[in-house]
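Asks: this one's structure only:
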């Protein structure tokens, strides 16, 4: 049983054929989907998907949509967590160094969500682009009790180990399929079996050879095969390791 540990199935990209997307994924062995939130106005769509048995959800404020966020959105997130929503994680949240003009705002929203994760003892789903060392430093300071996931990890083996030491798992997705991603491939080869989950980031993060196309959860099976080849392990070994890690991190309702 495969888990897509990070896919945005609430996005409008899937409005025309969402059920077909689920069906294609299930034919590839993908049986559970973690859908993180990105902005307050879309939480209702995420929560609606969370009513499905095969979907678990996170709620968060993504740095890419920083212009849409208001300070009161953090209070709204806290209220939803206090009222026992079905969220199994906080996120997607984090820092993207490519958006340098919103750097200070990004850190404000990120820090606020990290504090909520600590208070509610929930894992956090982190968007971390070109800031692995800075984010690891902040996580080291906070000592989050439930750890979390570094989504779309693309760093070095040393950076990977720093996150693992902090109780985090690394999300492996489309980037792992690109031959030029040598540093990431070395990191993937170095990971313990309990330190990674598989993801697609659908509709984004396309696989090699699919640039410009919509990504979807069925492709997590292809990611699995690439990770297995890099680690010189069987596909089944990668399926078992990644699903076990995702189930442990997010307390997914899956049979052991």
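Replies: Arrived safely. Every value quoted in this text rests on a predicted model; they were computed, and no experiment measured them. Numbers count the residues shown, from 1 in each chain.
Asks: drop to CA atoms for contacts and neighbour counts, all remaining ones
Replies: Will do.
Asks: chain neighbours aside, what residue packs nearest to residue 146?
Replies: residue 123 (4.8 Å; CA to CA, 6 or more residues apart in numbering).
Asks: tally up the residues packed near that neighbour, please.
Replies: Residues near residue 123, counting by other CA atoms under 10 Å, number 25.
Asks: I'd like to know how far it sits from residue 108.
Replies: Between residue 123 and residue 108 the computed distance is 19 Å (CA to CA, to the nearest Å).
Asks: got it, and residue 217?
Replies: Residue 217 is 32 Å from residue 108, where distance means CA to CA.
Asks: the more surrounded of these two?
Replies: residue 217 (31 against 12).
Asks: dump the residue contacts of that one.
Replies: With contacts defined as CA atoms under 8 Å, 6 or more residues apart in numbering, the neighbours of residue 217 are 4, 7, 21, 22, 25, 30, 33, 199, 200, 202.
Asks: list only buried entries from those residues.
Replies: Buried subset of the contacts of residue 217 (neighbour count, 16 or more other CA atoms under 10 Å): 4, 7, 22, 25, 30, 33, 199, 200, 202.
Asks: same list, those, but as CSV with distance to residue 16 and secondary structure please.
Replies: Shown next, in CSV, are these (distance: CA to CA, whole Å; DSSP: H, G, I helix; E, B strand; the rest coil):
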residue, distance to residue 16, secondary structure
4, 21, strand
7, 17, coil
22, 12, helix
25, 16, helix
30, 20, strand
33, 19, strand
199, 22, coil
200, 19, coil
202, 15, coil
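Asks: put this next to the previous one:
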């Protein structure tokens, strides 16, 4: 069984100096490839460094809504240059976060829209973060006609109606450890209904640790438990979920045949 963690932060502080160990631990659990996601200058550079160092890793770089207030023309020029490196497979994570509100909401929306424009110009998919902002996220994706570049709703936490609305825009749907949480009933239902040809799996490590390790630090290898819980919800073999999501990640990230 081969699993692709489509969204993880091995470039973050908890893993510093231990990246090789976590990559091996992931491989031991069947997680053989992963996309390392940035969110600002430091974490973008870290994602690139890891993707250049390890063949099984790819980079996703962009400006997270929490860092939108720090996005400038200088940062944009650097981002555009880095996006054209061969290790980069998507622009992200970008979007809206109305939970923490560390950047003004109008700034978040402007930076989100601008990065979608860049992705479209480069024919590159986007990885979208949305927290307490589903309506505005949907509105921007629809108005910017995101089909021109395609993308992923990362760590999907909506209900079946939101699943349908985002799929209607041509978005892929990525499930994280949230799908294993006992009280996340709407996400459980969405995971049952999501067509396999648009589904991805992720950890969002070091966050959102899935059962059976909830409460402990997450790690990329735990994508296996996301696969297993989705398989249980859908009453299919984990190998079926792993194979479909692995193929989907290769397709959207343009990584070639598997």
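Replies: Nice, thanks for sending it over. Keep in mind the model is a prediction, meaning the values are calculated, not measured.
Asks: where does the TM-score land?
Replies: These two chains, once laid on top of each other, score a TM-score of 0.93 by TM-score structural alignment, normalised by the length of structure 1; 254 aligned residues with a CA RMSD of 1.6 Å.
Asks: tell me, which strand in structure 1 spans the most residues?
Replies: Assignment by DSSP state E gives strand 87-96 as the longest strand of structure 1.
Asks: the stretch 101-250 of structure 1: strands as residue ranges?
Replies: 124-129, 148-151, 168-172, 196-198 (DSSP state E, counting those that start in this stretch).
Asks: measure residue 29 of structure 2 to residue 242 of structure 2 for me?
Replies: Distance from residue 29 of structure 2 to residue 242 of structure 2, by CA to CA: 12 Å.
Asks: with neighbour numbers in mind, choose between the two.
Replies: Each of residue 29 of structure 2 and residue 242 has its neighbours counted (other CA under 10 Å); residue 242 has more, 26 against 17.
Asks: trace that one over to structure 1, please.
Replies: The alignment partner of residue 242 of structure 2 in structure 1, by TM-score structural alignment, is residue 239.
Asks: next: residue 210 of structure 2.
Replies: So, by TM-score structural alignment, residue 210 of structure 2 is matched to residue 207.
Asks: ok, now residue 111 of structure 2?
Replies: Aligned counterpart of residue 111 of structure 2 in structure 1: residue 109 (TM-score structural alignment).
Asks: that match touches residue 64, doesn't it?
Replies: No - Residue 109 of structure 1 lies out of contact with residue 64 (CA atoms under 8 Å); the separation is 11.6 Å.
Asks: could you pull out the helices for the stretch 101-250 of structure 1?
Replies: 103-120, 132-142, 157-165, 182-190, 220-231, 235-250 (DSSP state H, counting those that start in this stretch).
Asks: and the aligned partner of residue 183 of structure 2 in structure 1, how far from residue 162 of structure 1?
Replies: Alignment note (TM-score structural alignment): residue 183 of structure 2 maps to residue 180 of structure 1. Look at residue 180 of structure 1 and residue 162 of structure 1: by CA to CA, they are 23 Å apart.
Asks: looking at the two, which is more packed in?
Replies: residue 162 (17 against 10).
Asks: and the equivalent of the more buried one over in structure 2, what does it touch?
Replies: Residue pairing (TM-score structural alignment): residue 162 of structure 1 is matched to residue 165 of structure 2. Neighbour list for residue 165 of structure 2: residue 138 [criterion: CA under 8 Å, 6+ apart].
Asks: count of neighbours near the counterpart of residue 224 of structure 1 in structure 2?
Replies: The alignment partner of residue 224 of structure 1 in structure 2, by TM-score structural alignment, is residue 227. Look at residue 227 of structure 2: counted by other CA under 10 Å, it has 26 neighbours.
Asks: correct me, but residue 227 of structure 2 touches residue 243?
Replies: No - the pair residue 227 of structure 2 / residue 243 is not scored as a contact, 10.0 Å apart, by CA under 8 Å.
Asks: now the closest residue in space to residue 11 of structure 1 that isn't next to it in sequence: how far from residue 217 of structure 1?
Replies: In space, and not counting its chain neighbours, residue 11 of structure 1 is closest to residue 203: 7.9 Å by CA to CA, 6+ apart. If you measure residue 203 of structure 1 against residue 217 of structure 1 using CA to CA, the figure is 9 Å.
Asks: go on, residue 248 of structure 1?
Replies: For residue 248 of structure 1, the distance to residue 217 of structure 1 - CA to CA - is 20 Å.
Asks: repeat that for residue 45 of structure 1.
Replies: The value you get for residue 45 of structure 1 to residue 217 of structure 1, if CA to CA is used, is 18 Å.
Asks: residue 62 of structure 1 too?
Replies: For residue 62 of structure 1, the distance to residue 217 of structure 1 - CA to CA - is 20 Å.
Asks: try residue 29 of structure 1
Replies: Taking CA to CA, one finds residue 29 of structure 1 at 10 Å from residue 217 of structure 1.
Asks: hey, what's in contact with both of these two?
Replies: In contact with both residue 29 of structure 1 and residue 217: no residue, using CA under 8 Å, 6+ apart.
Asks: in stretch 185-203 of structure 2, which residues are buried?
Replies: So for stretch 185-203 of structure 2, counting by 16+ other CA under 10 Å, buried means 185, 187-192, 194, 196, 198-203.
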